[in-house]
Each structure stands twice: as C-alpha cells, then as structure tokens.
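[1] Got a predicted model here, sequence first, then my questions.
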Amino acid sequence: MAPPRNERIFEPNASIVLVGCRGAGKRTLGFMGALHLRRRLVTEDHYFEKVTGLTRGQYLAKHGRELFARQNINVFKRMLDMNRTGCIIECGMASLSDEAQDVLREYARTHPVVYIHREKEQIAKLMDAADAQQLLEADRTHRNCSNFEYFNLYDPSPSSAPSSGGTSGTSTPINGEQPGPSKLLCVQEDFARFLDIITGRGATKAWLESPFSVAAIPPEYRSYSYALRLRLSYLMDMDLEWEDFEAKGDCVELIIDHWPDDLCGVIARQVALIRRKLGVPIIYHVEEDPRGERRRPPEEKNAMDSELLELGLRLGVDYISVDLQRDEALVHRVLQRRGRSKVIGNYWYMGLHALPWPDERQMENYRRAQALGCDVVRLVRFCTNDSPVELLEDFKRRVQETIPDPKPPLVAYDISVLGVRTPLQTRILGPVKHPDMENDRDHLATVSNTPQCIEMLFRQFLLDPLQFYVLGANVSYSLSPAMHHAAYDSSLMPHTFQAVVCSTLDSLNQICSADTFGGACLTAPFKVAIMPHLKVKSHHATVIGAVNVLLPLRGRTSAILDHANSRNKAGPVREFFGDNTDWSSILTCLRRAISPRNHVQPSRTTGLVIGAGGMARAAIYALYQLGCRNIFIYNRTVSHADAVARHFNEWAASQAAAVAAAATANGTANGGGGGGSPGMNAASPSKDVCHVLPSLTTPWPRNYQLPTMVISCVPATSVDSNPPADFVMPLDWLRSPTGGVVVELAYEPLVTPLVAQMRAVRANMCPSWVVVDGLEVVAEMAIEAFELMTGRLAPKRLMKEVCRKTWEGQQQQRRRGLP
C-alpha cells in the first residue's frame, strides 16, 4: 500500500501569494514575510503603475471603468506569471473578481496562496459600515481560490509581545512610564512561524543553527514529551488565563469537539491565539462525536469532518490527527492535502471490549499507518484492570524488533474511567492537562500535568539530578542561580545551580568533567578563550566567535540527537557543545521595544554598538539577524573595533554571495519582471555592513540615518580596552526624530550614566526613546540557558519576576552593608 501523493509540497523557492480583504494587513505581512524569507515584495498597486505608467486612479480617470477592469486583470495575470519564484506577492482588490480567482486557483496548484483574514470588527473600523459588510461578504470567496490561510490576530492585551520562545514581556519603565511592546512584533513572529511551517524550513533551520534548542527537536523525537490537550469547547469559555498554560506542554492538541457559529473563523482565531500565547507546535484533532451536536448521516458527517480537517491543513498546523478507522476516502483526502503538516494516524478502542495489545490486529494497525505514510502512530485502548502494563511493553518491543525501518514513532497507552493510566505508559506525546482544569473538561482523558510527569521520571531514576553553574571571574552577584532554582522548583526538577568564581581553563575543565555536570553559563574570561577547545558549536556561536553556554555530550553514539536526548542524565562526559544566547537575548529585547515607526528597513535603518568584546559581537549579530545592514561600532581602542568590523564584514559578504548564487540559480537575480520593493531583492549587491566610529567627536556620517537602535556592551568595570561603564553618548548621535531603542547590558548599577542620560534625552529632546535595562537581557539569557540545558520549556514569566526581585534584594543587602 503506497501513501497518496502529497499535492501541497511546492518548490522551496515558489513565490507566496497573499490575498484577502482590504484592511486585513496583507501589505504589512508581505513586508514581514519578504524580510523573513529574504525575498522580494511585489505589490499589485506598485506593479500596476510599473506596467502602465499610471496609478490605478489615474488609469481609471483616463480610460474609464471598462478598460480599467480589463487592464487590471491583465496586469494581475502578468504579475503572477512573471514572478513565479523568490517573491512574496501581495494582491489587491483585483483578486475579488471571478476571472482573477480562476487564475489563483490554477496558480495554487504549484504555489502557496494564502488567504489573510482577521476579526470583522477590526476591518469594520477602517471603513464605512456598508462598505465593510459588502467587502466581507465578497472576501469569503478567497477561501475557494487559496490553499492556506492565516488569521491576522488582533490582541488588545498589554503583554502580548512574545519572546523568542513565544511568551510575553515588556520594556523597562523609564521616568515612571511603562512603554507597551510593539504590536507588530507579535504579528511578525506569528507570521514568520507560519511561513516556516508551510515552506518546511522551520525545524530544519533551527536544527542546523542550534540542535539543542527546544525548537530544533520535534516533540516525537525528544526523550520525553507531553501534549497539552485543549478542547475548543473549553477555549470558548476559559476559566484560566493563557499565561497559566505556559510551559505546561511541549505541544498543544487542539480538539475540535464543538461546532459554534462561524466555525471556521472561530477555529482560525484559536489556532492564532495558541501560536501567539504559547508558541508551541499544534496538533489539530477533529473529534468523531462533538459534544452537544446531533447525530448526522454518515455522508453529512464525513463532509463536515473533511471540511474541518482541510481547515486545519490550510491553517498550517504542525500536526494533523486522523482516525484511521474513519471513512477511507476521508483518510485518503487528508494524506493528499497534508502539505508540510505531519500526520498522526490514530486507532482508538474506547469500548469495554477494546482490542487487546497481544492481538495481531494491533500490529496490523501499526503496519497500515506506516504504509499510509503517517509520521506518528497513536494507539489508545480502554481497559478495566485487565491489561497489565507488561502486555503493552511486549507490544512495543514487537513493533521495534519486527517492523522494518523507517518506523514512525509510536504513541501507545491505556485509559480507564479515571483517565490515562499513571505513570504514563508513553514516552512521547503523553496526554496532559493543566492541574486546575476539571477532569470532565477532557472527558476523563487526562489526569496528569507535565511537572508531575517530569518529577515521576526522576523518582523512577530515568532522569538524574545534575549540577549546573555560572562560571567566570566575577559571578559572585549573579542573578542566574535564583532564576534557575525557581524554574527547577516550578518544573519539579531536583537540579542545583551555583555561581562559582574561576578564571582558568584548568579549573573550568575540572568542574565540567564531573559525571553530574549538567551545563554552565560562561562569562569573562571564557567566552572567547574556550572556542578553540570545542569540537561542536552552534552555527550562531561559530559566527559570533564566542560561547556563553557550555553543555556536556553524553550520547552513546556520535549523533547530535542522541546527545540532546541525554540531557538530565548523569554519566561520563565525551565532549562539550558550545552555544551563544547573548545575541538572541539582545534580539528579543530589541524586538520587544522597537516601535512601528522604527521598524527595520535593511537599506535604511542604522544600529550602533558600544564596545568590541564578546557581548559587542553578539549585539552586532543580533542587529544583523533583525535585518539591519548599517551597523556602527564605537570602542575606545579603535584597533579592536576594526577587527570586529572586519570579521562581520567578511562573514556578511560570504552570506550575500551565497544568497546571490542561489537566486541566480533560481532565475530571480534580476527581479523576474520588476515590481519589487526597495531593499527586498535577495540578490542585491553586497557592501560592508559594519563601520567604525574612531572617536566620540566624529560627526555622524551624512550618508547614513541616525541610529534608532543603540546597544551598550560596556561592562561595569573597564575590561579588554572597552570603555568603562561611565560612558555617555554624544548628543548629536541621539537626534533621531523618531527616537529609538537603547539596550543597556550593564545592571550594576541599574541606572548607569547612559540610562540617566537617556532619561534627560526623553525629557528634553525626544520622548520616543525606549530604554531596556540589563535585567531584561539577563533574564532572557537565563531563560534560554535553562531550555538549552534541560531541554524543557522555561517558565518565563516566573524567571523574569525572580530576576528583578533577586536584584532588588541584593540592593537592599548592600545598603545595609551585608555581604
């Protein structure tokens, strides 16, 4: 039995088309998508003017409505045909015509065509009520000519900006104010995640860059993973806040068990909320018998199920869950339309006479799921104390020993009237719920929550208590131990975390070679010095030339996945892995504080980095990853700044050459017909991205905009020829009319001279500047280090609270003269 051909796998460089109603946000999303994928942005309005020499309004006034309509559709067809690769194409009102939608349906056979929609109330605010109603009615036809859809969520909550891991945070108060995060950040990260899923580049990119990151290893390939079950009926009337679900599961299983009015819109919004609030993979499951729904004839039920499953695939969910006992045509349709979504093939036996594990039909079920091309096989049966756990273990052993490779991962467990049998019988994708949710909210399916499951693994000696550290010459007052211990307590993990002062590689090696060593955060003098001694490093650490997180490699084989799944286990250390989270922590803080007015434009936006040490390297890399291509460096010792600038200019040139070669190979180097937005051409000529300012009296270069992103990487004391922490900026460098963001990495003291200066600048020159203090950055570093070291999602909100409270406690002790 061969699996059906997947109809929605497109060429990696196939252009992506955005369609939808006016006011849905297509132009903004198009710009974000082009920047994220390094593609050209082609807009219908700009392309029409490029081809005809007139704007739409001018053409209509000159030639009349009938000729305009004909030219409009001709230009529309040409735009799609001439830009088939390497583009994000934003369609305007022409996509509402029948002829254009016929073209789009054909285009969708070979290209992703994404329907962008949002809350009706938000669109109605942008136009007259009558116009809004008419447009929204016509907008529904976009579902019929597209193969994906993205719900552009409006989120009014004040803490909606996700960090790199998908949770929320805010900028630092200045002068008693609390600046809100940029709403565009939320959309940017959501849409980037969506594009990564539909293009298939997300997990691969994360794995290549940092294989120990939580995002790099899919839940089914982790040593242990848990699926947080959330029912649509519950989400419609939640009695918990989204923040309560943080770090409660490695993924979310969204169960469609309810059919409310505007069902497609409701589901699309809930998928968008899960992505934004929790930032974890989504398993989409359509329940066979929804609550409160009348029983329908099989044909009607299959049609409804097919529509709902198709919706999940259109929304680009990570996993689609399919009951293989359902209608054969329905299963076949899902497998044909799966795209990049992984398929979980299910066999559920819920009655009193459930198929026992020793029955050969269970093996046949697994073989069929394997033959159909399922990525994961899930077998669940109801039992009444008539199925010893040994029977299930024997079944798993038979699958492992008798089924030929490649074998899809197996999820198999018993349930009873009390829920899932505990301890959980499945190692991966174990079903869990929030401890404060009522059991009847999930039909008695789950009784455990993730921390309890993790605690059980330690009690069974499947995982080991380990020792973690922050190591360096000046770590006595580090805030990391308090944050990590709070995270361990929250996750019920019996690890320890210590700050140990050491300054030689010999002393570092002695600590890190212990059988119970779990990992370490590194500070000066180790970040650069340790690089030559590491055989395995992340892509980020290699580019930056510095490491701040050190992990032991204990895998039984040389495979990185084996090493990654050996976290939380003691034993001899084979080698070490080095990563860098300094850059991503800085990046997160920048994104959180950038205003919409100062969104990054590669050809225009300017960044400034103060310093030339390891943190300055991370800051430059963060600016580059954000899209900034005009980066200035100031350092007291100019030769050090020159060396750092040369390092990144050489690397950036190699990147540009690789992108240009790829673009040429795909026939997109010259833009494929014009209509692209400035700065969006992936094959634009390379130039230096880093420049050195030789002194504080140097006037700001006239050919560059004033900086809107400033990162101060100077330590509390003068180290390695960096300027000391009493550094202040020349006022002429701070005259950006739109303000910007200043990230101060030092936090001893928290109000450095630069922070004090920025308060004065806000009061007297430009109130639009936002300052991010060092506590924000150090909290992000601890969060990412926790996830790298343990392989578990961090309780981000808790760690941030502990960071600030611990710092305040240290300040009180110092004021009292206590050590």
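    Yep, it's here.

[2] alpha carbons only for contacts and neighbour counts from here, please
    Fine.

[3] right, and Lys638 touches Leu696 too?
    Careful, residue 638 is Val; it's not Lys. No. Using CA atoms under 8 Å, Val638 is not in contact with Leu696, being 11.4 Å away.

[4] These two: which is more packed in?
    Each of Val638 and Leu696 has its neighbours counted (other CA atoms under 10 Å); Val638 has more, 18 against 15.

[5] How about that one, nearest residue that isn't a chain neighbour?
    Pro694 (6.0 Å; CA to CA, 6 or more residues apart in numbering).

[6] Would you agree the one you found is in contact with Asp642?
    No. Pro694 is not in contact with Asp642 according to CA under 8 Å; the separation is 9.4 Å.

[7] nearest residue to Ala619 other than its sequence neighbours?
    Trp583 (5.7 Å).

[8] so the residue nearest the centre of the chain is in which element?
    By CA atoms, centre = their mean, the chain has its centre lying nearest to Arg193, at 5.5 Å. Applying DSSP states H and E as the criterion places Arg193 in helix 183-199.

[9] Next one: the residue nearest to Val638 relative to Ile633, how far apart?
    9 Å (CA to CA, to the nearest Å).

[10] same check, this time on Arg333
    From Arg333 to Ile633 the distance is 56 Å (CA to CA).

[11] which of those two has more neighbours?
    Comparing Arg333 with Ile633 by other CA under 10 Å, the one with more neighbours is Ile633, at 24 against 15.

[12] Which secondary structure state is assigned to that one?
    At Ile633 the chain is in strand, as set by DSSP: H, G, I helix; E, B strand; the rest coil.

[13] what residues are up against it?
    608-612, 641, 645, 690-693 (CA atoms under 8 Å, 6 or more residues apart in numbering).

[14] In a markdown table: those residues, plus neighbour count, secondary structure and distance to Glu189.
    Below are the contacts of Ile633 laid out as a markdown table (neighbours: other CA atoms under 10 Å; DSSP: H, G, I helix; E, B strand; the rest coil; distance: CA to CA, whole Å):
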| residue | neighbour count | secondary structure | distance to Glu189 |
| --- | --- | --- | --- |
| Leu608 | 26 | strand | 24 |
| Val609 | 29 | strand | 24 |
| Ile610 | 25 | strand | 27 |
| Gly611 | 29 | coil | 29 |
| Ala612 | 30 | coil | 29 |
| Ala641 | 28 | helix | 32 |
| Ala645 | 23 | helix | 29 |
| Cys690 | 25 | strand | 26 |
| His691 | 18 | strand | 29 |
| Val692 | 21 | strand | 31 |
| Leu693 | 20 | strand | 33 |
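
[15] one more structure, for comparison:
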Amino acid sequence: MNVRDLVNSSPPPATAVSPCIPHSPDQYIQRGHPMSASGSIPPSRTVSPPNVDSRKASIVLIGMRGVGKTTLATITARALGWELLDTDIVFERQYCTSIVDFVASQGWEAFRQIESDILHDLLRTNRTEKVIACGGGVVELERNRALLHAFKGSQGLVIHVLRDKDAVLTYIRDSTHFPPYYHESAKEAWNRREKFFRECCSFHFVSLTVPIPPGLPDTVTGDQTLALKPVEDDFFRLLRFVHGIDTNKVPVGRGAPRSYCLSLTFDDVAQAIPKIEDLSLGIDAWEIRVDLLASLDFTFLAFQIAILRQHSPLPIIFTLWRAPNGDRPLDPEVTKNTVDALFKHALRLGVEYVELDARFPRSIVEDVVSLKGNTTIIGSFYDTTRNLSWNGPEAQLVYNSIVGMGADIVKIVYFAQSYEDNLSLQKFTAKVDRPIIAINLGAEGQRSRVLNHVLTPVSHPLLPRVSFPGQLSFYETQTTLCSAFSTLLPKKKYYLFGCPIAHSMSPTFHNTAFATLGLPHAYELKETSTVQELANVMRSPDFGGASVTIPYKSDIIPLLQHVSRHAKIIGAVNTISPIPGGGGYTGDNTDWRAIKTCLLRYLTPANAVTCTTTALVLGAGGTSRAALYALYHIGVINIYICNRTRRNAEALAREFERLDPLLNIRVLDHLTVPLPIYPPPTMVISTIPATSTDGANPDNGSQLIDIGLHPDHLSPLGGVAIELAYERRITSLLALAEEKRAAGVAWTGVEGIELLLEQGYEQYRIWTARRAPKAQVRQKVLEVYHRSWGKGLRVRTADLP
C-alpha cells in the first residue's frame, strides 16, 4: 500500500481546509462522512480516549516499516487539513542525506539517537492539528517508549498501524528505500517490537492490504488513490468512534426500535465474508465469540475485527465466555492475566461493545470499565444451575450487581421451567430502568426471544454452529411477531404518491425488501389528480408511510405537522412517516442523502474536499436543489450551475448562498471550452433529462440530449459524475466520464438507477428502522429495470422514486 507520489506529496497546510468547515477534525468527519445506518447514541460515560481533552489533538502513527504509515498519514492530513510530519523525512531534510547512506556510514545507534531527538522535538512542539508518522524503530529506545506512553495518556492519540506480515516482509525485502537490519531479520525485529507497539499505543488500526493498480514510474493515477478508499473509510470510522462523533451504537432508549445481533460462530471471520450479505439481513450488530476463534493471538484478533469492519458497517460485540455455556469452554490455560489483556486489547481495537460476565474477577471488570472510553459495556449473567427465578430476590440482586459493576446494558439469561416464567420475565423487565437483554432458555422460553427488545441474539442457517441452543433466525422472529403478537408488528400499507407513476420502480423495491425480511407490510401506487386526495389515505389507521414524487413534493408540505430541516432547505419532501402517538405526519428528503453517499463513496483521497474544490451542477430544477444541498453538506463551497434559463439558476443560487456566507455559487448559461472554472470540477451532477422525444415523430424513440459537454470540462485529476436521470443506462455525461477513464483519468460514473436505490435504502430505514436487504433488492430492481428499459418504457427523470 505505497503510492509514492501520494506519499511524497505535501498535504495542504492547515489553513487550506475549506473555510465552510470549522477547522477541526470532528467537524470534518461529521459532515464529510455519513453516520451509520443504525444511528448513534452519545457515549454512555467517559469520552474516548479518556485523557484527551481536544479533538484537535495530534495523531501519531507508529508501526513497522512498510505498513503504510506515511500513506495513511498523508490521506488523513489531506482530509483533516492538518500538517503532515514524517520523522524519516525530517531526518533526511535536516541532515541532507538518506537514511540508507547515513546508517551505512554512521551505524544504527547514531541514527536511533538522532531519531529520538527528532521525535521528542516533534511531540513537544506539535501537540495539535498534526499527523505525525514515525519510523518503524522508534519503539526500540526506552526513552521513546516512555514519551509515546505519556503522549497517549494526556496529550493525543498514538495509533499502531498493522498490516499483513507476509506482505510487509516481502515489501521490505524488495525495497531499496530502507537500510538492512543488522544482527537480525525483519521478521525477528517485527516479533520483538510487537509488544512495544501495544504498550505505546492508544488504539490499533489494521490497514488491510489492498491491490494497487499498476502505473507508470514516478506517477500516481486516480485509480491508485481510489484503491486506498477502503483504508481511508476504515481509518475515519475509527477516528469518529474515538472522538465520540459517531460511536456507531444501536439505539436502546425508550421508543427505540427492536434490535438484533448475530453471533459469528466461525473459527475465522474470513469464512463469513462470502455470506456476509445474507448473514446480516435484519440484524443491527455482530457478536464475535472470541472463545470460538482459531486463536487468541492479539494480531489474529486485530485482523478478525478489521476484516469484519471492511465488509460491514455494523457495530461489533466482543464476547469471551468464562464458563462452558456454549459448545466449547475456554482453554484452561487462558489465565486471569490473559483474559484481562484480551479485553484491553479489544478496547484498543475500538470495538463498540464488550460483554463482561458478572462473575469475572472484580479486578478485570474494574480495569475494563475504567478504560472503556466510548465502548459500551454489556454486563452479563448466565444461570447454569437452572434454579433461579425472575420472581425470586436473586433476580434483583443479579441486576443490581451488574449495574454496580458499571455496565451500560444488562444481560440476564435464565432457564424457563414453565411458560409462566416468560410472564415473570416481562414483569421484571418492566420495572428496571437500565437497557436489558432478558432471555429464558429452553423450549418454554422461546417466547422471551421473540419479545426481547434490545440486541436479541438470533441465529442463521448459514452459520457453522449455533451460538446458543434455541435461538431463532431474524426471519423467524419477525414472522412470529406478526402471527402471534400482531399488535407488536402490525401490518402497514405504504404508498407512492404522484402522477403519473405507472412505471415506478418503488413497489418492486419495497415489496421485495418487506418480503425478504419477513415483514408483513405492502407497498402500492396511489396516483391522484389532486394533493387533497392524499390526506384521506394518510388518515387510514394502517398507513405506514409514503414516497412522494412529482408533482407533490412541495404541495404535500401543508399536510404535514413536521418537516425535517434538510427538507425545508431543499424545499421538497419525498418521504412521509406517521409521527408516533398520533401526532400527525413528518416529511423528509432522502434524495440529497443518496447524492451525498455516492459522492463520498467514489471521491478519491487525492480529491478530498478543500477550499479550492469545484463542482458543476447541470440544471436548476427541483432535483438540483438536492444536489446543491448534498455538495454543501460535504463542504464544497465553489459550485457552478449551468442552466439554459439563467434567471431560474440565479434565483436558486441566491437562495442557497443564504445558507452560508462562504458559499460561492456562480451561474453559467452555456458550456464553453474551456470552462471559466479553475480548477476544473471534480464533481459533476446532472439533474436534467438525459433524452428527448421527437414530438413530430414519436416513433423515432428518444434521443440523448447534447448540452455541449466536452472532455476538458472534467478535471484531469479524476472525479465523480452523477447522472440522476435513469431512462437510459448511458447518458452524455456518463459516456464522457467513461471516455476520460479509458484515457487513464480516474473518473467514476454513477448511473441514475444507483441513486434510485440509495434513496430507497434510506426511505426503508426511516420507515422500518431496519437496513434494506440491498443485494436482494438490487437484483430484483435491476431485473425489472432492464426488462422495462428494453421495452422502451420512458421513466420519469425529474424525481427518483
């Protein structure tokens, strides 16, 4: 993972960050990266890391040579607008020689002393808004280890970067950029330093090796930087968690929806990845049963967490059972000290949840709770005697003990002797004030699994073994809720409001999603000639929500009791939901979120948004408002609108400029070559129809509209081209992006059907509090889309539903 030009180029100075984004990493991350689909709740106790007072505290990266520290530091510095400092580069600039030549003439000991002085000076004078990449051997000296330990404790973050050992050792062996190790091999040095890195760091980050496309010598391509996008995403997920910006937690308070977790019972998480889409259906969190893994080696565990995170945004519960409650007990040689070290290691990995058995030694519990930061503690108690009852005094004593140990969520598992034990469980949970996972085991206790509200453990037929006997699948819990407890999961009707809507893809989308997750709901079209007819539909007791398309996106607003801030700014609502408790209806807009998601997904680290970033929006109609808002939300302040009716575009520009005095929106009434835009745009969004029909000769079919786009209109640094029209797979804009890519410029084209899917995923989450089954929905929608498109059906393009 070493793209030399990206590594060696200097990131923008701190003052170069976009002025519309407050100059601090948390604000950038919050606006520049979407929150998790499951939502987030504030930290339950201390802010992680516990002793860091400011989110502006400098970030120090340590780890073996070749793990990608400088590359990661460069990406991070660019994204945050901070300064990058590299101890190796500082050394070579100060001494006007390469490290290879210096070590060859002066020896390693002399180099280590100078490196130590450089490290001390950098950490003393750069405590905020710096990303500092350290050489692989800084942990060799006790003096440096003490300094890093003190720095992580009170001043900033020290993050240990890990990478696949074999790949790194191969890189070191073949590289001419580093001097050879003396008296030992690179592998021996790695093994000896591992303990030092763990002792010195606040957190671990595993930079999973990604394939970098080949390029010419001394050049870097956009595709090479795009290949690093997963590394950037994973690292900022860690930073968001550490700084408490998005702790990626499952909502568990009053009024929160039911939540579910699935225990991955593989001995290697990598075995689950080919099945990850199916395994994740309906669930809100993963549980990693550490005691079932093939190894308890710290590096192995770090990679297990990293692999799962790379393929899923869901939070992780780290579980280590102390007693043989499952099908395999802990190894007897797993001592108290090892258990303590494993939980501390989990905290350094930034896992969202840790489950602590209430019968663990008190010293372990106190250690973990005191260091938990933004990790949520689930305190658990499993009755293996089968003698305890929810009616007896022991239940309250167990609950009080778990709360007293500092747990944020209580988990109590008993064995049901009769059906009435489920009723006793319900009475007990109704009187406690802490979020609780309460389950009865055995055949008589299955009802409790269905009715449990918080992080209900479920199983899946694709798992190699069950985590606990008697678990149901998510699908089974939903169908049981619907059939046996219909008041808890009542059937709802959802609609698309608009006219004309006969060929909409929305019924295919949502009915496929409902059926896949075992939900009893239905989605249908409601085509009306006036908006007033919709009020009667909304008043129906089984009304669950509605998508809204033209011509009612604005006209529907007077019928709503609440409109989100986003929808108010955009001036359009495309999603309606009933307010719980009969409080009327609320409206939101998911179009802009779909645009934002696609922009961030494909914008390369090399094109991180700064104050000089430019974007071009084609069209000034209703959907362009969502495009402008999405651009503003990711920090773009230099936006150009091209529209044939200049007056409409200027009115739109003036309206949006009132959002922020730093916004600079300019209007073009035609596209010239070259454009009066510098630098050229790295984001182009088309909100206009892609085709037109010859009114005199309708049998001629639709023709692509040529608005004068030219290859020079797109940045030579690459970028993202988004087409909101979806009546054609390839439009003029997408063809141009493909032409640029064929010429070696990393432009990514995003089809309109992708935007349709993204906004629908968000609608589904709003209505059901569940993530849409994306793979199944996408497959079905594309099947219908291709069949309809092949028949020549003209799909509306001024809206997404």
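    Alright, I've got the coordinates. Nothing here was measured: the structure is a model prediction, and the numbers come from that model.

[16] thinking again about what came up before, now do the residue nearest to the centre of the first structure against Leu311 of the first structure, distance only.
    From Arg193 of the first structure to Leu311 of the first structure the distance is 18 Å (CA to CA).

[17] Tell me how many other residues crowd the residue mapped onto the residue nearest to Ala619 of the first structure from the second structure.
    In the second structure, Trp583 of the first structure lines up with Trp592, judged by TM-score structural alignment. Residues lying near Trp592 of the second structure (other CA under 10 Å) number 25.

[18] related to what we said a few turns ago, if I pick the residue nearest to Val638 of the first structure, what's in contact with it?
    Counting by CA under 8 Å, 6+ apart, Pro694 of the first structure has contacts 634-635, 638.

[19] what are the ranges of the strands in the stretch 1-150 of the first structure?
    16-20, 40-43, 87-90, 113-117, 148-151 (DSSP state E, counting those that start in this stretch).

[20] Out of the ones you listed, the one nearest Leu587 of the first structure is which?
    Leu587 of the first structure sits nearest to strand 40-43 of all those, at 23.5 Å, using CA to CA.

[21] once aligned to the second structure, how far is that closest one on average?
    Aligned to the second structure and superposed, strand 40-43 of the first structure gives a mean residue distance of 2.8 Å (mean CA distance after the TM-score superposition for the first structure).

[22] Show me what that strand packs onto, helices and strands only.
    When contacts are defined as 3 or more CA pairs under 8 Å, 6 or more residues apart in numbering; DSSP states H and E, strand 40-43 of the first structure packs onto helix 26-37, strand 87-90.

[23] next one: the first one to chain centre, how far?
    Going back to what we said before, that points to helix 26-37 of the first structure. In terms of CA atoms, centre = their mean, to the nearest Å, the centre of helix 26-37 of the first structure is set 16 Å apart from its chain centre.

[24] Grab the nearest non-local neighbour of Thr738 of the first structure.
    Thr738 of the first structure sits nearest to Ser768 (CA to CA, 6+ apart), 6.3 Å away.

[25] With Val369 of the second structure instead?
    Gly406 (6.4 Å).

[26] Tell me which residue of the first structure lines up with that neighbour.
    Aligning on TM-score structural alignment places Gly406 of the second structure opposite Gly373 in the first structure.

[27] got it, and Ile766 of the second structure?
    Aligned partner of Ile766 of the second structure by TM-score structural alignment: Leu788.

[28] Measure the mean distance from the helix or strand encompassing its match to the second structure post-superposition.
    Secondary structure assignment for Leu788 of the first structure, by DSSP H and E: helix 774-790. Following the fit onto the second structure, the mean deviation recorded for helix 774-790 of the first structure is 1.2 Å by mean CA distance after the TM-score superposition for the first structure.

[29] Identify the residues contacting that helix?
    For helix 774-790 of the first structure, contacts defined as CA under 8 Å, 6+ apart pick out 171-172, 212-214, 480, 483-484, 487, 518-519, 521, 549, 551, 567-568, 581-582, 585-586, 588-589, 743-747, 750, 792-796, 799-800, 803-804.

[30] need the contact list for Thr504 of the first structure.
    Counting by CA under 8 Å, 6+ apart, Thr504 of the first structure has no contacts.

[31] With adjacent residues omitted, what lies nearest to Ser202 of the second structure?
    Val158 (5.1 Å).

[32] Same question for Pro361 of the second structure.
    Nearest-residue entry for Pro361 of the second structure: Lys336, 7.9 Å, with adjacent residues in sequence omitted and distances by CA to CA, 6+ apart.

[33] The first structure: which residue goes with that neighbour?
    Alignment note (TM-score structural alignment): Lys336 of the second structure maps to Asn302 of the first structure.

[34] elements contacting the helix or strand harbouring that match?
    Here Asn302 of the first structure, judged by DSSP H and E, is contained in helix 298-314. Packing partners of helix 298-314 of the first structure (3+ CA pairs under 8 Å, 6+ apart): strand 148-151, strand 282-286, strand 319-323, helix 328-336.

[35] Name the surrounding residues that touch that helix.
    Here helix 298-314 of the first structure makes contact (CA under 8 Å, 6+ apart) with 147-149, 264, 284-286, 320, 327, 330, 333-334, 337-339, 341.

[36] distance between it and the chain's centre?
    For helix 298-314 of the first structure, the distance to the chain centre is 29 Å (CA atoms, centre = their mean).

[37] Ile116 of the first structure corresponds to which position in the second structure?
    By TM-score structural alignment, Ile116 of the first structure lines up with Val161.

[38] who are the neighbours in contact with that match?
    When contacts are counted by CA under 8 Å, 6+ apart, Val161 of the second structure touches 61-64, 67-69, 204-207.

[39] Those: which two are farthest apart?
    Farthest-apart pair in the contacts of Val161 of the second structure is Gly68 and His204; separation 13.6 Å (CA to CA).

[40] just checking, the residue nearest to Ala619 of the first structure touches Leu626?
    No. Judged on CA under 8 Å, Trp583 of the first structure makes no contact with Leu626 at a distance of 10.6 Å.

[41] SS state for Leu463 of the first structure?
    Criterion first, three-state DSSP; result for Leu463 of the first structure: coil.

[42] quick one: it from Ile198 of the first structure, how far?
    Taking CA to CA, one finds Leu463 of the first structure at 35 Å from Ile198 of the first structure.

[43] Which of these two has more residues huddled nearby?
    More crowded of Leu463 of the first structure and Ile198, by other CA under 10 Å: Ile198, with 25 against 19.
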